[in-house]
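1. Show me the folded form of this:
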Amino acid sequence: MTFETILYDVSEGLATITLNRPDVMNGLNTRMRAEIRTAVELAGKEARALVLTGSGRGFCSGQDLADTAGKIVDMEQTLHDEYEPMLRAIYDCPIPTLAAVNGAAAGAGANLALAADIVIATESAFFLQAFARIGLIPDAGGTYWMPRQMGFAKAMGAALLADKITARQADDWGLIWAAIPDDRFEDQIAARARQLATGPTQAYARIKQALRASYDNDLDQQLKLEARLQGEAGNTRDFVEGVTAFLEKRPAKYQGR
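-> Here you go, the predicted model:
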């Protein structure tokens, strides 16, 4: 499949989506949102892990405002028709997703990154909920991800003050998994991506399901869910391989099924 606004590659079980509009800091337009959704859905079928990153000096600057200049835009409809399907594709992706934030992640671009299972950023990167600067509220899932990942007080401050959050702050506050020195970033992303792409895919899918359900379940419900999902995981070839490899003191060779 040919894409115009992104690059898509699959190699050795790893899919990589690179936002590829560097002249506008990978700003999101209608076509890019559709292509991201399509590529994520493809990755869920073709790969065992997915990396989402940006080309050039930024990850994603959010909505490309030039794309809407001089137009009357129904923001509610755009969010329903274009943003929600893209974000749901990432959130519902059956394989682990890793956002490699290589630079600025602003507005919807920040929240696009936060939709991934794991976020790793360069130390020079930052996250910016810029919406209040133009009289809007955080969208693209921002009001969902932020309070869950860094707490209500930090989320409220980020939304109201619209200050830059450095990658180091985001790491310290629990918004992301890690901030990595720029000169080690590519190696770290490659290592983590390989780890996910060669890991127990079926277990990963159930880990995602269990952790997300915990927000709505009480303890008894969560224990029952854990038992059911663990029973399913215990019936996979990957479980047998994992135990065998442990006993034989060798690296496991997971097949992802």
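
2. Only C-alpha atoms from now on, for both contacts and neighbour counts.
-> OK.

3. residues in contact with whatever helix or strand Leu98 lives in?
-> For Leu98, the host element (DSSP states H and E) is strand 97-101. Counting by C-alpha atoms under 8 Å, 6 or more residues apart in numbering, strand 97-101 makes contact with 49-54, 58-59, 90, 113-114, 116-122, 125, 189, 193, all of which sit outside it.

4. got it, and stretch 185-204?
-> 12-14, 47-51, 95-96, 98, 100, 120-122, 180, 233, 236, 238-239, 253-257.

5. in it, what's buried?
-> 185, 189, 193-194, 196-204 (16 or more other C-alpha atoms under 10 Å).

6. Pull the distance from stretch 154-161 to the chain's centre.
-> Its chain's C-alpha centre and that of stretch 154-161 lie 21 Å apart, by C-alpha atoms, centre = their mean, to the nearest Å.

7. From Tyr254, how far off is Thr236?
-> Using C-alpha to C-alpha, to the nearest Å, Thr236 is found at 10 Å from Tyr254.

8. ok, now which ones touch the residue nearest to Asp182 when sequence neighbours are not counted?
-> Spatial nearest neighbour of Asp182, chain neighbours left out: Thr122 (5.1 Å); criterion: C-alpha to C-alpha, 6 or more residues apart in numbering. When contacts are counted by C-alpha under 8 Å, 6+ apart, Thr122 is found next to Val101, Asn102, Gly103, Ala167, Ala179, Ile180, Pro181, Asp182, Phe185.

9. let's go with 6 Å and repeat that
-> Listed by C-alpha atoms under 6 Å, 6 or more residues apart in numbering, the contact set of Thr122 reads Asn102, Ala179, Ile180, Pro181, Asp182.

10. how deep is the fourth one tucked in, by neighbour count?
-> Burial measure for Pro181: 14 neighbouring residues, criterion other C-alpha atoms under 10 Å.

11. now do Glu82
-> 18.

12. measure the nearest residue to it once chain neighbours are set aside to Met156 for me?
-> Closest residue to Glu82 apart from its sequence neighbours, by C-alpha to C-alpha, 6+ apart: Arg33 at 6.3 Å. Distance, Arg33 to Met156, by C-alpha to C-alpha: 27 Å.

13. and for comparison, fold this next one:
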Amino acid sequence: MTDFETLKFAQSGPITSIVLDRPDAANGMNDTLTRELAAAAALCDTDATKVVTLTGAGKFFCAGGDLKAMSAAPDPGTFVKGIADDLHRAMSTFARMDAILITAVNGVAAGAGFPLGVSGDLVLAAESASFTMAYTKVGLSPDGSSSYLLPRLVGLRKTQELMITNRVLTAAEASQWGLVTMVVSDADLPARLDELASRVASGARHSHAAVKKLLLTTYGAGYEEQMEYEARLIKASASSADGQEGIAAFVGKRKPQFP
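-> The predicted structure follows:
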């Protein structure tokens, strides 16, 4: 267990759990939470970690930026920039680490909580969860990678609708739009999260890391460039302990035991 002021952080074998833990403030992002989230993400970027789970304490996943903290800052612009920088560092680490990130949106995901919630490699949403951008409602502009992530997930037109009208999506609508992997009942969310994390953790870390790397480059690379990257990564996979174990298990007609 690592002690943080605004997060619960626990490691159990190859699985690391992060819980946003400011329930009295709707898990709103102040300078402490985003700074600690960036530090927690860095702790997950190790060879020992295969899965990271991220959820929120209480009834909210994350209501976005803490507007009360912003209003109390002597220089709100500089204060907000610092929050955004730390959040972006955390999200970049989550995206580029080898471990699979599973987010479990347990309630409202608003503002930066929206892109954070749907940034997982796998995204669970409770039936009561909802998603809204909410930035322009308070005179702010989107951050948290939303202008990168959302057009790729739902397209430009739907992103414009979300950002300009602040439409609120239910969990079912978010699933229909392709923002979440699966919707589960509120009561079942913790158990389904643990089950999925355990299943992914039993898989091949090297293969999962390769999937993440390939999908990060897919929109920026040309056709032949992407295929060459695929060839290089599958070569590395075949030479890895994971690849050798997977092939040997298949040939031997047994279940693979990935390290």
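
14. quick revisit: which of Arg33 and Met156 of structure 1 has more neighbours?
-> The neighbour comparison of Arg33 of structure 1 against Met156 (other C-alpha under 10 Å) goes to Arg33, with 20 against 14.

15. Let me know the helix or strand that that one is in.
-> In the assignment (DSSP H and E), Arg33 of structure 1 maps to helix 30-46.

16. residue contacts, the equivalent of Asn30 of structure 2 over in structure 1?
-> Alignment note: Asn30 of structure 2 maps to Asn29 in structure 1; criterion TM-score structural alignment. Applying C-alpha under 6 Å, 6+ apart to Asn29 of structure 1 gives the contacts Asp64.

17. Translate Tyr83 of structure 1 into the numbering of structure 2.
-> Using TM-score structural alignment, Tyr83 of structure 1 sits opposite Leu87 in structure 2.

18. if I look at the closest residue to that match other than its chain neighbours, how far off is Ala57 of structure 2?
-> Distance criterion C-alpha to C-alpha, 6+ apart; nearest residue to Leu87 of structure 2, sequence neighbours excluded, is Thr34 at 5.2 Å. Here the criterion is C-alpha to C-alpha. By it, Thr34 of structure 2 lies 16 Å from Ala57 of structure 2.

19. Only the buried subset of the contacts of stretch 185-204 of structure 1, as a PyMOL command please.
-> Buried members of the contacts of stretch 185-204 of structure 1, defined by 16+ other C-alpha under 10 Å, are picked up in PyMOL with:
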select buried, resi 13+14+47+48+49+50+51+95+96+98+100+120+121+122+180+233+236+238+239+254+255+256
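
20. Can you flag which of the contacts of stretch 185-204 of structure 1 belong to strands?
-> With strands taken from DSSP state E, the overlap with the contacts of stretch 185-204 of structure 1 comprises Leu14, Ala49, Leu50, Val51, Leu98, Ala100, Ile120, Ala121, Thr122, Ile180.

21. Counterpart of the last one over in structure 2?
-> It refers to Ile180 of structure 1. So Ile180 of structure 1 corresponds to Val184, using TM-score structural alignment.

22. ok, average deviation of the strand or helix carrying Asp171 of structure 1 from structure 2?
-> Secondary-structure element containing Asp171 of structure 1, defined by DSSP H and E: helix 167-173. Mean deviation of helix 167-173 of structure 1 relative to structure 2 after superposition (mean C-alpha distance after the TM-score superposition for structure 1): 0.8 Å.

23. Mind listing residues that contact that helix?
-> Taking C-alpha under 6 Å, 6+ apart as the rule, helix 167-173 of structure 1 contacts Glu123, Ala125, Phe126, Met150, Ile176, Ala178, Ala179.

24. still on that earlier bit, for the residue nearest to Leu87 of structure 2, which residues are in contact?
-> Per C-alpha under 6 Å, 6+ apart, neighbours of Thr34 of structure 2: Ile83, Asp86, Leu87.

25. Repeat that for Gln63 of structure 1.
-> Gly27, Leu28.

26. Can you tell me what it aligns to in structure 2?
-> In structure 2, Gln63 of structure 1 lands on Gly65 (TM-score structural alignment).

27. For burial, what's the neighbour tally of Cys62 of structure 2?
-> Neighbours of Cys62 of structure 2 (other C-alpha under 10 Å): 33.

28. any idea how far Arg199 of structure 2 is from it?
-> In this view, Cys62 of structure 2 and Arg199 of structure 2 are 26 Å apart by C-alpha to C-alpha.

29. With Pro256 of structure 2 instead?
-> Taking C-alpha to C-alpha, one finds Pro256 of structure 2 at 13 Å from Arg199 of structure 2.
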